[in-house]
Each structure stands twice: as C-alpha cells, then as structure tokens.
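Peer 1: Okay, here's the prediction I keep looking at, along with the sequence it came from:
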Amino acid sequence: AMIRAAAEDRLAEGAILDVGCGVGAYLSALRVHSPHVFGVEIEGEYAREAATRGHVVQALGERLPFAENCFDLVLSHEVIEHVSDDRACVAEMVRVLKPGGRLVLFCPNRWYPFETHGHYWRGVYHFGNTPLINYLPDPLRNRLVPHARAYTVAGLRRLLQGLPVHVVAHTRIYPGYDNLVRRWPALGRVVRWLSYRLERTPLRLLGLSHFLVVEKTAR
C-alpha cells in the first residue's frame, strides 16, 4: 500500500525496476499493475528464481545495465546498506529514472534500538537482533557490523546531494511483525496495531526503516 501510494499513477503500465529484487517477491506483486517490470539481483541463485517472476538481470546496483531515463518507478527495499558503494547505487537508480519518475527507497534507520543484521565479535559472527549497537560511535559500530550500514537523516541527505531529485515523502516505519502474526495471530495483530500507531507519533524516530520517496527533476 505504501508503494502504491508513493508511485501514484506510475504503476499503471509504467516501466518499473526493482533493484536488489532477491527471489522476486515484489516482481510478482508489481506485475499485477504493469507488464513492464524488471529486476536486478547480484546473487545468481536468487536471480534465477526471480527470473520466473519477471525480467531479471544479474548485475550490480552500482552499474545498472539500462539506459538513462527509462523507468517510471524504481524500488529498492533494504538493499543499499549491503552494496559496496551506496552513493553510486543511488546515483544509478536516479540515472535510469525518467524525469518525473520516482525512487521508492527503504533502508535501515540508525536509531532503531536493534541491529537486525547480526554482528561480529572477535572474528565470530553472531546472528540475530543485537540491542544498542547502532547507538555506538561510527568507528566502533562499523567494526562490529562491517557488513551492513544504518542511516541517519543526515546520511540520506549525503546520498542525495547533487542528484537531480527532490524529496516527495520521508518517514520512518516499524516492522510488520509478520512472523509474530503467523505464530500468534491475536498477539501479532495487537503488536502490529501498536507499531502502526507509533508511526504517527514522535516515536517514529525509533522505527526500523526509513521510507523515502524522491522524484527526478528535469535537468
């Protein structure tokens, strides 16, 4: 629903690109709205599975194999924190957008109380949600979590600096607690309801992810 609202009329028959599409879950959903859905995925096994759901190319987000100004909508869901060069990846997504096209970006919020990508300690990886790591100074935080970034508002501004875009919408969102809803439906629905209410309060600053929508301007 958030993606549909952000896209406005760009979904209907528009050219859509999902950068870091994984196994193609979004491709299937987006093909309901348009036959012109493309995905980019660097992991070969994921790309092959995603190719059953749409037009998929195995490529880096920092070097998208598409011409300038060819997509009405570009989606990237929790991807830029993993790429080698996040600034180059965002610049590429903007490059392939048509003027007036929109980039819908989800990425981790630095102020969420848990680091969801696990962490390293003395060379050993520890899986799971680790509390408060993202509140540490950058050098220490990045030593513990070298494999994933988390973003402040200032960090997002730096990613967009100098690019031909303007911000349409930005907020922070809480998780949907899908696993909790599946295991304990009644409890899960209550927790989800509470989290959605928090998104309407100042406590959204502690949300799991940034939800950012930018529109490409004519240059």
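Peer 2: That came in fine, so what should we check first? Numbers count the residues shown, from 1 in each chain.
Peer 1: Every contact and neighbour count from this point should use C-alpha atoms.
Peer 2: Will do.
Peer 1: Could you pull out the strands in the chain for me?
Peer 2: Taking DSSP state E, the strands of the chain run over residues 16-19, 37-41, 55-58, 71-77, 97-108, 114-115, 119-121, 124-126, 130-131, 165-173, 209-216.
Peer 1: which stretches of this protein form helices?
Peer 2: 2-7, 25-30, 44-50, 86-96, 138-144, 153-160, 178-183, 185-198 (DSSP state H).
Peer 1: winner for burial among these?
Peer 2: helix 86-96 (a mean of 20; mean count of other CA atoms under 10 Å).
Peer 1: what angle separates that helix from strand 97-108?
Peer 2: On the basis of axes from the mean of the first three to the mean of the last three CA atoms, to 10 degrees, helix 86-96 is oriented at 150 degrees to strand 97-108.
Peer 1: Next, the angle from helix 86-96 to strand 165-173.
Peer 2: Going by the same axes, to 10 degrees, helix 86-96 makes 120 degrees with strand 165-173.
Peer 1: Now render the strands of the chain as JSON lines, adding distance to A6 and mean neighbour count.
Peer 2: Converted to JSON lines, those look like this (distance: least, CA to CA, whole Å; neighbours: other CA atoms under 10 Å):
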{"stretch": "strand 16-19", "distance to A6": "13", "mean neighbour count": "27"}
{"stretch": "strand 37-41", "distance to A6": "17", "mean neighbour count": "25"}
{"stretch": "strand 55-58", "distance to A6": "23", "mean neighbour count": "20"}
{"stretch": "strand 71-77", "distance to A6": "10", "mean neighbour count": "24"}
{"stretch": "strand 97-108", "distance to A6": "7", "mean neighbour count": "23"}
{"stretch": "strand 114-115", "distance to A6": "27", "mean neighbour count": "22"}
{"stretch": "strand 119-121", "distance to A6": "33", "mean neighbour count": "16"}
{"stretch": "strand 124-126", "distance to A6": "36", "mean neighbour count": "11"}
{"stretch": "strand 130-131", "distance to A6": "31", "mean neighbour count": "14"}
{"stretch": "strand 165-173", "distance to A6": "8", "mean neighbour count": "16"}
{"stretch": "strand 209-216", "distance to A6": "7", "mean neighbour count": "22"}
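Peer 1: Okay, one more to line up with it:
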Amino acid sequence: MVDPDSIEYMTRNEADMAFKRRVKTIFDFVNPHGDMRILDLPCGRGFYLNMFQYVSNCELVGADLDWRVVKTARQVLGHLAKVHIHHASIYSMPYPRDCFDAVILSEIIEHIDDDIRGLKEAYRVLKPGGVLVVTVPNANYPFWWDPINKTLERLLNRHIQRGPLAGIWANHVRLYTAGELRASVEEAGFEVEEERAMTRHCFPFSHNLVYGFGKPLLESGILSKSMQSVANRHDFHTNGARLNPIKLGVALFNAFDRKNGASEPPEIATVNLALKGRKPNA
C-alpha cells in the first residue's frame, strides 16, 4: 500500500479537492506494487503517471486521443524508462489481450457515446484477475459545486455543456448515478468489488473557479513564476511561500474539504463516484 503521507505530499498544492480525493481513491484501488503493468486512459498531461512513477517501480502506460496532451506528457515523462505514452482511443486500444494488471478509466466514460464499448475494451486488455478503476461525475452532485447547472436542472430541466459556465457538465454526454455506473461495469463483464461516493462539502462554485477561471489564467502565462510552479500538478516538489496567493486559495478550499470522508453514504450528494471492478479469473 502506498504511504498516505506520499499522496498528501504530491497533492498538497492541489486546488481541485475532488481531483485530490480521486487521486487517493485510485491509489487505494490499484495498490501499485512490484512489477505491475498499469494503463491510464485518458492519461491527459500525465499527472497520474507522474505520481505513480514517484511512489512505485511499476511499468506505466498512458494513452490519450488528444495529440496535444500526449505531446505534453511525453515532454514531461518521456525520459523515464518505465513510462510509455501512446496516442489511442478507448474504443481501439493498441494493446494485446490480457496484458495489464490494472486499468484506470478516470473521468472518461462520461465523455463517450458508447460507454459499454469502452469498458469492454478495458476488459479485453486486462489480465484475468486484473483491476479496473473507474471514476465519473455524480448525477447527484452538491448544489455548491455547480450552482448554475443545478439551478437550471431543477427549474428548466437543462444544463450547460460548453464554455466557462459548463461546470460539472463540461463536454459530458452524461453524468452517472451509482446504479447506472455499476450496471455499465457489470454489463462489460466485470465483478464489482468496491464503490465510493466522494467530495460532499466544497467551496461554492469550485469547478468554475478552478477550471473556468484558474486553469485558463494559468495557461495564459500571466501568473508569476512562483504562482505557476505551485499550481503546476507535475511539480509537486515545489511548495511555495506561505503567503503565495495559490497557497492561500488552496488553504481555503482545504478548510471545506476537511469535513469530507473517504466515502459518503450513497444517498448523499457528492462530486464523484468511484468503482473498483475486477476481471474474473479464467
């Protein structure tokens, strides 16, 4: 099991409390050890891969359909012998059958039209007995995480899927209930071992502040170098000064997050759902 202090160290400057809890859950479910071979899809810019290589000696494979983030991930992690990054679709992974000990599908199946097809492809590349980890946005999300969409859903039965006000619905085909996620994973052939509902308490408009405002500001290059370093998920070794504006914002978000547990009761509104599945042994 990965030392919880190491996970806390890697996420100490993280502004997205939901992402921070996904990190902890993914490490709990995967339990990287020995020479495991782990696939992360979509790998994005390689944030999970970077964390896994820091705390383990596993062989790590990342794949993403977006060439831009693949290029970034290769620039940051391409020099590492045990990290391999590919351009690939969840519908057609360029890997043989039964070749991974764990597959991570974090925040991906809500983006695709055919989630069962994507899950079945993960089933194909997993070894018998291998672990599947899935995280998705919860259809029963907290009002304060995304007040705009929650209000639109209640009053007009609609939501915003594009732009800075998209919130939890940003570029998503669907959100999931716990039952819907479980049913999809089981239909793909997996056995469900554990389920979690994460991030109940949050600072108001957290998603809009972090991704609608903060992320574009970071990517614009306007922020000072010290602020960019603290906000850079790849650079978890830089802590920053106590009065760094990013640190102050993170401290505020953490004050709300301290009331959250590792998992909440299923009827409680939370930002994310997580599921650990297993491919049955032959």
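Peer 2: Received, thanks. Remember, predicted model here, so these are calculated numbers, not experimental data.
Peer 1: for the helices of the first structure, which one sits closest to R219 of the first structure?
Peer 2: helix 86-96 (11.3 Å; CA to CA).
Peer 1: Now that closest one on the second structure. Mean distance?
Peer 2: In the superposition with the second structure, the average deviation recorded for helix 86-96 of the first structure is 1.1 Å (mean CA distance after the TM-score superposition for the first structure).
Peer 1: how distant is that helix from the center of its chain?
Peer 2: What separates the centre of helix 86-96 of the first structure from the centre of its chain is 13 Å, taken as CA atoms, centre = their mean, to the nearest Å.
Peer 1: For F100 of the second structure, give me its contacts.
Peer 2: 36-39, 125-127, 130 (CA atoms under 8 Å, 6 or more residues apart in numbering).
Peer 1: Aligned counterpart of V56 of the first structure in the second structure, please.
Peer 2: Applying TM-score structural alignment, one finds that V56 of the first structure aligns to I85 in the second structure.
Peer 1: how much space between the nearest residue to its match once chain neighbours are set aside and V69 of the second structure?
Peer 2: In space, I85 of the second structure comes closest to G62 once its chain neighbours are excluded; the distance is 4.6 Å by CA to CA, 6 or more residues apart in numbering. If you measure G62 of the second structure against V69 of the second structure using CA to CA, to the nearest Å, the figure is 11 Å.
Peer 1: E59 of the second structure now?
Peer 2: Distance of E59 of the second structure to V69 of the second structure, computed by CA to CA: 20 Å.
Peer 1: How about Y9 of the second structure?
Peer 2: Taken as CA to CA, the span from Y9 of the second structure to V69 of the second structure is 24 Å.
Peer 1: W169 of the second structure too?
Peer 2: Here W169 of the second structure is placed at a distance of 21 Å from V69 of the second structure (CA to CA).
Peer 1: Trace the residue nearest to I85 of the second structure over to the first structure, please.
Peer 2: Using TM-score structural alignment, the equivalent of G62 of the second structure in the first structure is G39.
Peer 1: what sits against its match?
Peer 2: Neighbouring residues of G39 of the first structure by CA under 8 Å, 6+ apart: 17-21, 24, 27, 50, 54-57.
Peer 1: List the members of those residues that persist in the second structure.
Peer 2: Retained in the second structure: 17-21, 24, 27, 54-57, out of these (criterion both residues aligned by TM-score structural alignment, their matches' CA atoms under 8 Å).
Peer 1: Reformat those residues as a markdown table; add distance to T171 of the first structure.
Peer 2: Shown next, in a markdown table, are those (distance: CA to CA, whole Å):
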| residue | distance to T171 of the first structure |
| --- | --- |
| L17 | 22 |
| D18 | 21 |
| V19 | 21 |
| G20 | 22 |
| C21 | 22 |
| G24 | 25 |
| L27 | 24 |
| G54 | 29 |
| H55 | 31 |
| V56 | 30 |
| V57 | 30 |
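Peer 1: of those, closest to A91 of the first structure?
Peer 2: Using CA to CA, those come closest to A91 of the first structure at V19, 12.3 Å.
Peer 1: Counterpart of that closest one over in the second structure?
Peer 2: So V19 of the first structure corresponds to L41, using TM-score structural alignment.
Peer 1: same thing with R172 of the first structure?
Peer 2: Using TM-score structural alignment, R172 of the first structure sits opposite A197 in the second structure.
Peer 1: hang on, isn't that match packed against S263?
Peer 2: Yes. Counting by CA atoms under 8 Å, A197 of the second structure touches S263, with 5.1 Å between them.
Peer 1: quick one on the thing from earlier: tell me which of the strands of the first structure approaches C89 of the first structure most closely.
Peer 2: Between C89 of the first structure and the strands of the first structure, the tightest spacing by CA to CA is seen for strand 16-19, at 9.2 Å.
Peer 1: and the closest one, how far out from the chain's middle?
Peer 2: Distance of strand 16-19 of the first structure from the chain centroid (CA atoms, centre = their mean) equals 11 Å.
Peer 1: Please work out how many residues are found near G118 of the first structure.
Peer 2: For G118 of the first structure, the count of nearby residues is 18 (other CA atoms under 10 Å).
Peer 1: Same question for V83 of the second structure.
Peer 2: 20.
Peer 1: how far away is it from D146 of the second structure?
Peer 2: In terms of CA to CA, V83 of the second structure sits 35 Å off from D146 of the second structure.
Peer 1: L132 of the second structure versus A183 of the second structure, what's the distance?
Peer 2: Taken as CA to CA, the span from A183 of the second structure to L132 of the second structure is 14 Å.
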